[in-house]
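# here is the input, now give the coordinates:
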Amino acid sequence: MSFVFYDTETTGTSTDFDQILQFAAIKTDADLREINRIEMRCRLLPHVVPHPAALKVTGMSIARVTDATLPCHYEMMRAVRSKLLEWSPAIFIGYNSMRFDELLLRQALFRTLHEPYLTNTSGNCRADVLPLVQAASQFAPECIRVPRGENEKAVFKLDQLAPLNGFSHENAHDALADVEATIHIARCVRDRAPDCWRRFIQFSSKAGVNGFIAQESAFVVTEFYFNRPYHFVVAPLGSDPDNTAAHLCFDLKHDLDWVASLGDCDMVAWVNASPKPVRKVKTNAAPSLAPIGAVPSSFPGNLSACMDGPS
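As a prediction, the model looks like this:
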């Protein structure tokens, strides 16, 4: 399957109220060789007020975003949708796209009267290079150089990560330049940490996640909170009764016999405690999963030392 790497530049960070001003995407083959690219801009919607910080980051002026020669938002989204459908089926990938760009893309499609779930329906899958890099920094730390900020805390911002790993990123925060940087980082992980890359592709689809969970009696879930990694060794319990696209998994740091001895009220209190003793794995959100055998010796202590985490 081919890949579609994409990025947006927007009027701000609100996925509910802000607007896409620039959309860029590059289609590649399975070996990450470019096949085609697009870059589109539109003018500001009359009811949207751009955030000054967003304009500063992207280098856009009021004159530029109100340029009457640019297509309107509806015209741009029609063209974006047409091209993405032409490139489908594919795996749609961005950098922090699952929490930001994809939400804005869905909102924009919905507001222009189109089906919003383009990236994960009709044979399409989705993934995100940010969680890939975060997981790779734990399972194959030699594959990628991660910038360090205050107190030596890991920094995963693309405009810092890409230059440190050999990509000239003078045009950071231009959508097309960010797409090129994302592909470069993806190649770094693919070439230097093939197991991480294989799992990344496998878990881009709901079927891939479901197949893995069905085969494993226990596995590792990796989640990042405020750029800090947390690893949970879990056993699958079954599907979430409230969400068919999620599995409930028991955190194996807890004693199963003790849990079984709890009464109903104590059980409810325990399940709702923090950190969550029952983890939820969303099968359609490209989770970071790994077999227990993939845990490297660089992890602190043994598996039991990797089980604590936030809610």
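# CA only for contacts and neighbour counts going forward, please
Will do.
# run a quick neighbour tally on the nearest residue to T182 once chain neighbours are set aside.
What sits nearest to T182 in space, not counting adjacent residues and going by C-alpha to C-alpha, 6 or more residues apart in numbering, is Y95, at 6.4 Å. Neighbourhood size, Y95 [other C-alpha atoms under 10 Å]: 27.
# Y95 contacts V129, correct?
Yes - between Y95 and V129 a contact is recorded at 5.1 Å, counting by C-alpha atoms under 8 Å.
# residues shared between the contacts of those two?
Common contact partners of Y95 and V129 (C-alpha atoms under 8 Å, 6 or more residues apart in numbering): T182.
# work out for me the element F92 sits within.
Using DSSP states H and E, F92 sits in strand 90-94.
# which SSE is immediately downstream of that strand?
Past strand 90-94, further along toward the C-terminus, the next helix or strand under DSSP H and E is helix 102-111.
# helices or strands up against that following helix?
Judged by 3 or more C-alpha pairs under 8 Å, 6 or more residues apart in numbering; DSSP states H and E, the packing partners of helix 102-111 are strand 20-28, helix 73-87.
# who does the last one touch, helix- and strand-wise?
Yep, that's helix 73-87 we're talking about. Using 3+ C-alpha pairs under 8 Å, 6+ apart, helix 73-87 is in contact with strand 20-28, strand 34-41, helix 102-111.
# now stretch 221-229: how far from the chain's centre is it?
13 Å (C-alpha atoms, centre = their mean, to the nearest Å).
# start and end of it, how far apart?
10 Å (C-alpha to C-alpha, to the nearest Å).
# quick one: contacts of it?
134-135, 138, 153-156, 230-234, 287-290, 310.
# hmm, which of these are the buried ones?
Buried subset of those (neighbour count, 16 or more other C-alpha atoms under 10 Å): 134-135, 138, 154-156, 230-234, 287-290.
# one step back: let's have the helices and strands packed on helix 102-111 in TSV, adding mean neighbour count and distance to L55.
Putting these into TSV (neighbours: other C-alpha atoms under 10 Å; distance: least, C-alpha to C-alpha, whole Å) gives the following:
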stretch	mean neighbour count	distance to L55
strand 20-28	23	10
helix 73-87	16	17
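# run this one through as well so I can compare:
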Amino acid sequence: MPMIVWDIETSGVSKHHDIPLQAAFIVCSDDLVVQREIVLRGRLPQHVIPSPDALLITRTTPEMIDSAPLSQLEFVQAIAQVVSSAGPACWCAYNGLKFDELILRSAFFQTLHPVYATQAPGSTRADVMVMAQAIAAQEPWALNVPLNEVGKPTFKLGALCAANGIILPAENEHDALGDARATLALLRHLRQAAPVTFGMLMSNADRRHVLDLLRHNEVLALTQHYGAAKTLPVAPIVVSPVNRNAYAVADLTVDPSAYLLKNEVELAELLAIRGPRAIFTVATNVQPMLFEFGHGGAVIVDPLPVGEFRARARRIRDDHGFVARLTAVLGRQFSDRAPSAEPEEQIYDNFIAKPDQAHSRRWHEIAWDQRHRFAQAVIDDPRLKVFARRMVFEAAPETMPPVERAAMRAWLIDRLLTDIDRPWMTIPAARRRLAELAAACDPSDVGRVQHIADIVDWFDAKTVTLNAMSD
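As a prediction, the model looks like this:
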């Protein structure tokens, strides 16, 4: 199966409200030989204001964004084409499962593309940062982990590459192709330095393999990384009845007597604790650092005899009342979460119904002058209606009825110029942040000073345009 190493650079760090601006894909054979590289750049949609910090970190100028060859819709369409044409593949990024993948998923959602395209049948997803953290814990001699400015281990891509002899030129850092190339080089290093652990982790990129581990082992070793690595002996208990990717496990360093008699309310409170817990869920679809005990158990700190761990696991499994109560609690987990009023944040509220999946494909095929009427009359999902309306207003506003066009103008002006705190970046919020960045900037750093000034001018021009729309 081919491996596709990829990276995106974004307008900010919000997983719902920021969007990708650059994407790079390195298509490799299954033995990591490069076959081709693809680089794409997109412009901002008119309703998105980028984070000033993101622009400075990635050295992205207003001119670079405005001159990008693809509109945001065309850009996401091109990414969707890369994904669909690849067929079954292993999609591999650095911190991708917690960031890049979520940003891309939101971009697909908001442009009426299949949301879970990288999880098509036969495909798997791997995260090189997860693999580096696991290998550093399991085989610390295989990877040099650098320390940050306060003396703690850091897994930032650039620093980790440098510590292991992988050259990532400073000018290529936070460039999608440069980061993708560095990710591929680090992936090759991990494969060579720790082949057995590497192979196990690559198997865990497939959720089916993870489920097999959980279903067929009494005791497993799970490495967690919250600032520092820690490997626990865990006992698989039960899969969540409402989320088939969440599998409850017990930390076997905790005596089960502490919780086996708890009622459902007490178990719910136990699961809600932040930080280490006696019982928690493992996400089977995000390449967990899960190993058979014979391999991973070697790095458990101050372990009990394995026989004691197995005895505790059997006590848990055989307590059918406890398992039933835990299953009931898992079935209600997050059910009281308040729904968001913002359509971007409703991505996980419901799957897109199959008829609307077909309607979305059709929406992309028809002419612009038909798209507004089609979306509002045929598509049922209110979230998709909103996104379709935004895209038509951006690309072909003349095809909308005058009243709706006026309503969209008012929406855009309010969205970008409001001084009320919003979950997305607004122009007033961006101006305040730019003022902070300018005040903290070293005057001798002429390039950064000019970059900030250019962004200020860019937002000034946007404000003038928006004010003219309201006249």
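# rewinding a little: quick one: contacts for the residue nearest to T182 of the first structure?
When contacts are counted by C-alpha under 8 Å, 6+ apart, Y95 of the first structure is found next to 7, 128-130, 158, 182.
# now render those as CSV, adding secondary structure, neighbour count and distance to C188 of the first structure.
Below are the contacts of Y95 of the first structure laid out as CSV (DSSP: H, G, I helix; E, B strand; the rest coil; neighbours: other C-alpha atoms under 10 Å; distance: C-alpha to C-alpha, whole Å):
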residue, secondary structure, neighbour count, distance to C188 of the first structure
D7, strand, 30, 19
D128, strand, 25, 15
V129, helix, 23, 11
L130, helix, 21, 13
L158, helix, 20, 13
T182, helix, 26, 10
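# how about JSON lines for these, with distance to G166 of the first structure added?
Shown next, in JSON lines, are the contacts of Y95 of the first structure (distance: C-alpha to C-alpha, whole Å):
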{"residue": "D7", "distance to G166 of the first structure": "20"}
{"residue": "D128", "distance to G166 of the first structure": "20"}
{"residue": "V129", "distance to G166 of the first structure": "17"}
{"residue": "L130", "distance to G166 of the first structure": "17"}
{"residue": "L158", "distance to G166 of the first structure": "12"}
{"residue": "T182", "distance to G166 of the first structure": "12"}
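# not counting sequence-adjacent ones, nearest residue to the aligned residue in the first structure for T124 of the second structure?
In the first structure, T124 of the second structure lines up with C125, judged by TM-score structural alignment. Ranked by C-alpha to C-alpha, 6+ apart and with sequence neighbours excluded, the top spatial neighbour of C125 of the first structure is I91, at 4.6 Å.
# that neighbour - how many residues pack around it?
25.
# ok, now G211 of the first structure?
Other residues within reach of G211 of the first structure, judged by other C-alpha under 10 Å, total 13.
# beyond the one helix or strand it maps to, next helix or strand please.
Applying DSSP H and E as the criterion places G211 of the first structure in helix 206-215. Downstream of helix 206-215 of the first structure, the next assigned helix or strand under DSSP H and E is strand 219-225.
# what residues sit buried inside that following strand?
Within strand 219-225 of the first structure, the residues that count as buried by 16+ other C-alpha under 10 Å are 219-223.
# now the helices for the stretch 251-400 of the second structure?
Ranges of helices in the stretch 251-400 of the second structure, per DSSP state H, counting those that start in this stretch, are 264-272, 293-296, 306-318, 320-332, 354-365, 368-378, 382-395.
# JSON lines for those helices, including mean neighbour count and distance to V446 of the second structure?
Formatted as JSON lines, those follow (neighbours: other C-alpha under 10 Å; distance: least, C-alpha to C-alpha, whole Å):
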{"stretch": "helix 264-272", "mean neighbour count": "15", "distance to V446 of the second structure": "49"}
{"stretch": "helix 293-296", "mean neighbour count": "17", "distance to V446 of the second structure": "51"}
{"stretch": "helix 306-318", "mean neighbour count": "17", "distance to V446 of the second structure": "61"}
{"stretch": "helix 320-332", "mean neighbour count": "17", "distance to V446 of the second structure": "55"}
{"stretch": "helix 354-365", "mean neighbour count": "15", "distance to V446 of the second structure": "45"}
{"stretch": "helix 368-378", "mean neighbour count": "17", "distance to V446 of the second structure": "45"}
{"stretch": "helix 382-395", "mean neighbour count": "19", "distance to V446 of the second structure": "36"}
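# which residues touch the residue lying closest to R279 of the first structure once chain neighbours are set aside?
Closest residue to R279 of the first structure apart from its sequence neighbours, by C-alpha to C-alpha, 6+ apart: C249 at 5.1 Å. Listed by C-alpha under 8 Å, 6+ apart, the contact set of C249 of the first structure reads 234-238, 278-281.
# hang on, C249 of the first structure in a strand?
Yes - the assignment for C249 of the first structure, made by DSSP: H, G, I helix; E, B strand; the rest coil, places it in a strand.
# residue in the second structure matching it?
Match for C249 of the first structure (TM-score structural alignment): V249.
# what's the spacing between its match and A221 of the second structure?
As judged by C-alpha to C-alpha, V249 of the second structure and A221 of the second structure stand 11 Å apart.
# intersection of neighbour lists for these two?
V234.
# quickly find the element holding A235 of the first structure.
According to DSSP H and E, A235 of the first structure maps onto strand 228-240.
# check the mean deviation of that strand from the second structure.
Here strand 228-240 of the first structure, set against the second structure after superposition, deviates by a mean of 1.4 Å using mean C-alpha distance after the TM-score superposition for the first structure.
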